[in-house]
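In: Here is my input, please return the structure:
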Amino acid sequence: MSRKLFITLPVLLFGSALFAQKKTAMAFSDYREAGGLIYLSGQTGMPGQINQEVSRALGKVRAILTSAGSSFDKVVTVQVYLTDLGRYEEFNELYKQYFMVPFPSRTCIGVAGLPQHAHVEITVKAIK
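Out: Modelled structure (predicted):
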């Protein structure tokens, strides 16, 4: 019989402590650097309203970019996964609050589901 060990970690996001359960042996890094680029793993918000999920996911992207020495204005490409492409326009309006002209290249893919019942997952590549 195998057991899974979970640790509850406080996460500081937008000035409020959120608690998320994380497995101790995650099979990915938040980001990796190679060739002067930063590659982020997909970031999700806690399931809820689309605007809250997008804000939380992009808040996590911002925090990771900052810790890696980069920022939104250095992002060159974005991949977005949505469980409901009918929310594309709503997502796009929220997205424009974080990224400015010239926008990074972007791909948006409709998917049947995402981990932890999220509705949006966002990953980026940025210049260091």
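
In: okay, CA-based contacts and neighbour counts for the rest of this
Out: OK.

In: Under a three-state scheme, what state does the closest residue to residue 105 other than its chain neighbours occupy?
Out: Residue nearest to residue 105 in three dimensions, not counting chain neighbours: residue 77, with 4.6 Å by CA to CA, 6 or more residues apart in numbering. Following DSSP: H, G, I helix; E, B strand; the rest coil, we place residue 77 in the strand state.

In: Hmm, residue 77 is touching residue 125, no?
Out: Yes - with contacts counted by CA atoms under 8 Å, residue 77 reaches residue 125, the gap being 5.4 Å.

In: between these two, who's got more neighbours?
Out: Regarding residue 77 and residue 125, a neighbour count based on other CA atoms under 10 Å identifies residue 125 as having more, with 22 against 16.

In: Please identify the buried residues of the biggest helix by length in the chain?
Out: In the chain, taking DSSP state H as the definition, the longest helix is helix 50-67. Using 16 or more other CA atoms under 10 Å as the test for burial, helix 50-67 gives 50, 53-65.

In: Before we compare anything, build this one as well:
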Amino acid sequence: MKNKNKEKKVPEPIGPYSQSILIEKFLLISGQIPNQIDSKKIPEDISQQTKIILKKIKIILKKSNFDIKDIIKINIYITNIKEINKVNKIYKSFFTKNFVTNFPTRSCVEVSALPQNSKIEIEAMAYKK
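Out: You can find the predicted model right below:
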């Protein structure tokens, strides 16, 4: 097991956990919220939050020599399931713009609250052949 918690373009975890861990051919990426290095402010709009999180996941993947097409599982935690269509629009665009034709498996769960008043948190698992 190799701790990959070194990506400087993504904020440090806000708790006692690793940003990502590499286990053989698997990269496990902890849940990402829309906090940013260059701004302490989290946008109110869930579409913007989703874009920020997916960009952070892409940065973590690339740092570990993985690509978006290597993502095999996504877990989404959302504070208002009625906003899922907005998330789906950004999510679909993210994968299709990166030439992914087979979407990863996914779960989406409504939760009562998320860290730093985020509306969404996304975690990912990738596998490299």
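
In: quick one on the thing from earlier: name the nearest of the buried residues of helix 50-67 of structure 1 relative to residue 111 of structure 1.
Out: Nearest to residue 111 of structure 1 among these: residue 50, at 15.1 Å, using CA to CA.

In: center of structure 1 - which residue?
Out: residue 43 (2.3 Å; CA atoms, centre = their mean).

In: Residue 39 of structure 1 corresponds to which position in structure 2?
Out: Using TM-score structural alignment, the partner of residue 39 of structure 1 in structure 2 is residue 28.

In: Run through the residues that contact that match.
Out: Contact analysis of residue 28 of structure 2 by CA atoms under 8 Å, 6 or more residues apart in numbering lists 20-22, 124-126.

In: Make CSV out of the residues you listed and add distance to residue 87 of structure 2 and secondary structure.
Out: Listed next are those as CSV, based on distance: CA to CA, whole Å; DSSP: H, G, I helix; E, B strand; the rest coil:
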residue, distance to residue 87 of structure 2, secondary structure
20, 23, strand
21, 26, strand
22, 27, strand
124, 15, strand
125, 19, strand
126, 20, strand
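
In: if we go to structure 1, which of those are intact?
Out: Contacts from the contacts of residue 28 of structure 2 that recur in structure 1, judged by both residues aligned by TM-score structural alignment, their matches' CA atoms under 8 Å, are 20-22, 124-126.
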